[in-house]
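Asker: The following block contains a protein sequence and its predicted model.
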Amino acid sequence: MNDDEISVVYLTMQDLISNRINENIDLYNYNITGANGFTHKIVDYNATTKTATIRMMATGGQDLNNKEINLSISSFLTGSNKFGKFDANVNLAEVSSDVNTIHLNMLQIPGGGGDNFDNLKEKRIVDILKPDETNIKLPNISFAYISNIGFIDDKLHVQVKWTKKETEKANIDDHGTFLLISDKKTIYPTNIEFGIDEDGNSKYGNGYSEYIFDVNKQMVSCYSLVAENFATNSNYIEGNWQVSFSVKAVNSSKKVDCDINIDGIKIKSVCLSPLGITLFIEGKKADDTDIEVTVPSIKNRNQNFSKFFDSNHNNQHIIKCVPIEPFDIENIDVIYVNGFPVNLFNELILSSVEVIGLLFKLTLEILTGKVI
């Protein structure tokens, strides 16, 4: 199913001959034709039938309306061990600016991300920390450690070595990131993936990650270095699974204007569809602000929403919050945004049959002078 922002697909995967699928299954290489911005989450696992139910989501939902698409999966991971946020136990006030560096060719790396990544690519050659100058262990993490940390050009660099990514039995998707967190602000890094040859020079590979924060030595003591989303896996399984089907649009939605201000974030309208709640925002982007949407319980079931994306579209910020499964919006007359009520009772976008019914009722009222 799709609405104006996203497409949602639910699929089940069942192992008929072995025990290769469990509650930690994580799709690795997969594709939905015509869609982009994929993400997925396991929403149910039946241990008796060895069946996992997975929700897949993609942006650009309106472009897939009534189209025949193909979903393909060529590999997945199981045996994942995931870690939430935890303090990296690094005293940032003691981090030095006197560090050894090496050159990295940005055209010879597998990838990276973050707000400053494109600027680094334009430079082509950048300085990074010399690998393995330190060995700072991360709490409860055995598959990675901080291999160097320091300031380069007034920016904090934190380098991680992934100990099993370039071994004979490589852990394909070991990953994680860092944040700088203070009482008032969270700073996200730009990250670079790279490898190191036997002589200590950079090469193509993913055995190391370098996280670069736009914060200098004078500012950094106000922050804590926090690790987030670290995960490792034990099984990498390849195959060729695919299915084709047609994507159907949602048949109704509720949209209403509003005026909610949350720490400078101005929510001007809200749209509710069976696939989730969309917030249309003016002003600053909502990256660092917690925004929680809720609806009254439906048949004694609470709906929990998570943020799928926060993007800029036609000079307007859009936040899409999604539930675990599609839900019936017909009897939902109000939603809450950080506790602020938004009334939707008169904003249902009606079907053509309902519109004809209302026009017929209005005509009778006019002809008879009676209210029906």
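Answerer: Nice, thanks for sending it over. All of these numbers come straight from a predicted model, not from anything done at the bench. Numbers count the residues shown, from 1 in each chain.

Asker: rest of the way, CA atoms for contacts and neighbours
Answerer: OK.

Asker: What are the neighbouring residues in contact with Ile136?
Answerer: 145-148 (Cα atoms under 8 Å, 6 or more residues apart in numbering).

Asker: Now with 10 Å, please.
Answerer: Contacts for Ile136 (Cα atoms under 10 Å, 6 or more residues apart in numbering) come out as 88-90, 144-149, 160.

Asker: what about versus this one:
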Amino acid sequence: MTVEDLYHGISEIQPKYLEEADTYKARKPARWKKWAAAACICVCFGSAVPVLAAGDNKIAYELLYMISPSAAQKLKPVRISCEDNGIKMEVAAANIEGHKATILVSMQDVKGNRLDETADLFDSYSIHTPYDQRGGCFFAGYDEETATATFMLEIEQMNEVLIPGDKITFSVGEILVGKKHSDLKLETIDLVELPVINNFKANPDISGYGGMDLDSLEEDKIRLMEPDEESAVVLEKGVALTGYGILDNELHVQVRYADILETDNHGRIYLKNENGEAVYDQYSVSFRDEDGRDNYQEYIFPIPADGLDSYEMWGEFWTCSNGPIKGNWQVTFPLTD
């Protein structure tokens, strides 16, 4: 979901929007993804709708105005929808400017009350245009009265500009709700008495990298801890500390995120210096367990053991104990002048 915050393969809502908001609450970082142009079988089509036509979608616009008044003012109605599993998905509005497209999408539970303010599209969404592009999805808000969650999509074409007649297809397969966000001091880790790491994971199934300085990562020299499950400490439901210590004069901290394919459990480990300022890892490396269900993430900080006594260790986590709401939501809308 720009290289979003390469930090964990995820990033917060863009600063230009946060600066416009009077207040905002912490939101789950949104992953940015890249797609190649591909043909899609569309389950729901709309007739040619002028993106700049007049119209109204009051709830969606009010939610977006809370995040970005300037973005809301530029969006114009599209109003194309489809429904599956009792949930209606509507492309409410869009704006196209050169290589960039902004789209407002709402998900409404028309048969129950399954959605809430934690609704997340769980990386199950896809964006298709005639050209290669990358895009991200950001939670915009939730309206309890109508059981409607609204999301803002941003698409950036890699080489070509969208023109009238081009079509955008947006699809979603899962919606995750009941998520919990926590940010807590990790009292378990004693930064004064740190063990030396000498037990390493053999042939880890590496699933990804992240961090503030990926250029410093030498993949052929990576050594990761063997998870210590017997001494694992539960930090949050679905999150456990499975190891920490000093390796090559750097601090390593390893966390297990359980059942990620059903819960999207994830997070980050960071330090706070004596001024209360956050200090993030230089890079992190992830690997899966044998079943591919749990994900281990090891965070590396280039701070020697004798320089850590003035720091605190913190963890920020996004967890969920519910399984996703599954469906097949897909709409295609063409662009006109």
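Answerer: Done, it's in. Just so it is clear, the structure is predicted and the values come from calculations on it, not from any experiment.

Asker: State the TM-score obtained for the two superposed chains.
Answerer: TM-score of the superposed chains, computed with TM-score structural alignment, normalised by the length of the second structure, equals 0.60; 233 aligned residues with a Cα RMSD of 3.0 Å.

Asker: are any of the contacts of Ile136 of the first structure buried, and which?
Answerer: 88, 90, 144-149, 160 (16 or more other Cα atoms under 10 Å).

Asker: Can you name the residues that contact Met152 of the second structure?
Answerer: Contact analysis of Met152 of the second structure by Cα under 10 Å, 6+ apart lists 60, 64, 71, 91, 93-94, 102-106, 136-141.

Asker: Across to the first structure, which of those residues hold up?
Answerer: With the contact criterion set to both residues aligned by TM-score structural alignment, their matches' Cα atoms under 10 Å, these that also touch in the first structure are 102-106, 137-141.

Asker: where exactly do the strands run in the stretch 1-150 of the first structure?
Answerer: Residue ranges of the strands in the stretch 1-150 of the first structure, as given by DSSP state E, counting those that start in this stretch, are 6-14, 26-32, 36-46, 51-59, 68-78, 81-83, 86-87, 101-105, 111-113, 125-129, 136-137, 144-152.

Asker: Helices of the second structure, residue ranges please.
Answerer: 15-18, 58-65, 69-74, 260-263 (DSSP state H).

Asker: got the ones you listed as JSON lines, with mean neighbour count and distance to Leu217 of the second structure columns?
Answerer: Formatted as JSON lines, those follow (neighbours: other Cα atoms under 10 Å; distance: least, Cα to Cα, whole Å):
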{"stretch": "helix 15-18", "mean neighbour count": "13", "distance to Leu217 of the second structure": "27"}
{"stretch": "helix 58-65", "mean neighbour count": "18", "distance to Leu217 of the second structure": "39"}
{"stretch": "helix 69-74", "mean neighbour count": "16", "distance to Leu217 of the second structure": "37"}
{"stretch": "helix 260-263", "mean neighbour count": "18", "distance to Leu217 of the second structure": "25"}
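
Asker: Which one of those helices lies nearest to Asp215 of the second structure?
Answerer: Closest to Asp215 of the second structure of these is helix 15-18 (Cα to Cα; 24.4 Å).

Asker: now the closest one: which residue numbers in the first structure?
Answerer: Residue correspondence for helix 15-18 of the second structure in the first structure, counting by TM-score structural alignment: none.

Asker: Any chance of the kept ones among the contacts of Met152 of the second structure in TSV with neighbour count and distance to Glu160 of the second structure as columns?
Answerer: Below are those laid out as TSV (neighbours: other Cα atoms under 10 Å; distance: Cα to Cα, whole Å):
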residue	neighbour count	distance to Glu160 of the second structure
Thr102	22	16
Ile103	22	18
Leu104	28	22
Val105	25	24
Ser106	22	27
Cys137	28	21
Phe138	24	24
Phe139	25	27
Ala140	25	28
Gly141	24	31
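
Asker: From the opening residue of stretch 233-250 of the second structure to its closing one, how far?
Answerer: In stretch 233-250 of the second structure, first residue to last residue: 22 Å (Cα to Cα, to the nearest Å).

Asker: could you check the distance from the nearest residue to Lys100 of the second structure once chain neighbours are set aside over to Arg134 of the second structure?
Answerer: With Cα to Cα, 6 or more residues apart in numbering as the criterion, Lys100 of the second structure has its nearest non-adjacent residue at 4.5 Å, and that residue is Glu156. From Glu156 of the second structure across to Arg134 of the second structure, the span is 5 Å (Cα to Cα).

Asker: cool, and Lys74 of the second structure?
Answerer: 21 Å.

Asker: same question, Leu121 of the second structure
Answerer: From Leu121 of the second structure over to Arg134 of the second structure (counting by Cα to Cα), the distance is 17 Å.

Asker: swap in Pro77 of the second structure?
Answerer: Per Cα to Cα, Pro77 of the second structure is found 23 Å from Arg134 of the second structure.

Asker: again, but for Ile260 of the second structure
Answerer: Ile260 of the second structure is 23 Å from Arg134 of the second structure, by Cα to Cα.

Asker: Also Val105 of the second structure?
Answerer: 17 Å.

Asker: where's the residue positioned nearest the centre of the first structure, which helix or strand?
Answerer: Closest to where the C-alpha atoms of the first structure average out (Cα atoms, centre = their mean) is Phe308, at 5.8 Å. Assigned by DSSP states H and E, Phe308 of the first structure belongs to strand 306-313.

Asker: That strand aligns to what range in the second structure?
Answerer: Counting by TM-score structural alignment, strand 306-313 of the first structure has no counterpart in the second structure.

Asker: Show me which residues of stretch 120-139 of the first structure are buried.
Answerer: For stretch 120-139 of the first structure, by 16+ other Cα under 10 Å, it's 128-132, 136-138.

Asker: Double-check Thr33 of the first structure against Asp63; I have them as touching.
Answerer: No - Thr33 of the first structure lies out of contact with Asp63 (Cα atoms under 10 Å); the separation is 11.1 Å.

Asker: The two - which one has more neighbours?
Answerer: Comparing Thr33 of the first structure with Asp63 by other Cα atoms under 10 Å, the one with more neighbours is Asp63, at 16 against 12.

Asker: right, and that one touches Asn2 too?
Answerer: Yes - between Asp63 of the first structure and Asn2 a contact is recorded at 9.1 Å, counting by Cα under 10 Å.

Asker: measure Leu308 of the second structure to Leu251 of the second structure for me?
Answerer: Taken as Cα to Cα, the span from Leu308 of the second structure to Leu251 of the second structure is 9 Å.

Asker: Also Met212 of the second structure?
Answerer: 15 Å.

Asker: quick one: which of these two has more around it?
Answerer: Remark: of Met212 of the second structure and Leu251, Leu251 carries more neighbours, 23 against 15, as counted by other Cα under 10 Å.

Asker: Looking for the alignment partner of the more buried one in the first structure.
Answerer: Using TM-score structural alignment, Leu251 of the second structure pairs with Leu156 in the first structure.
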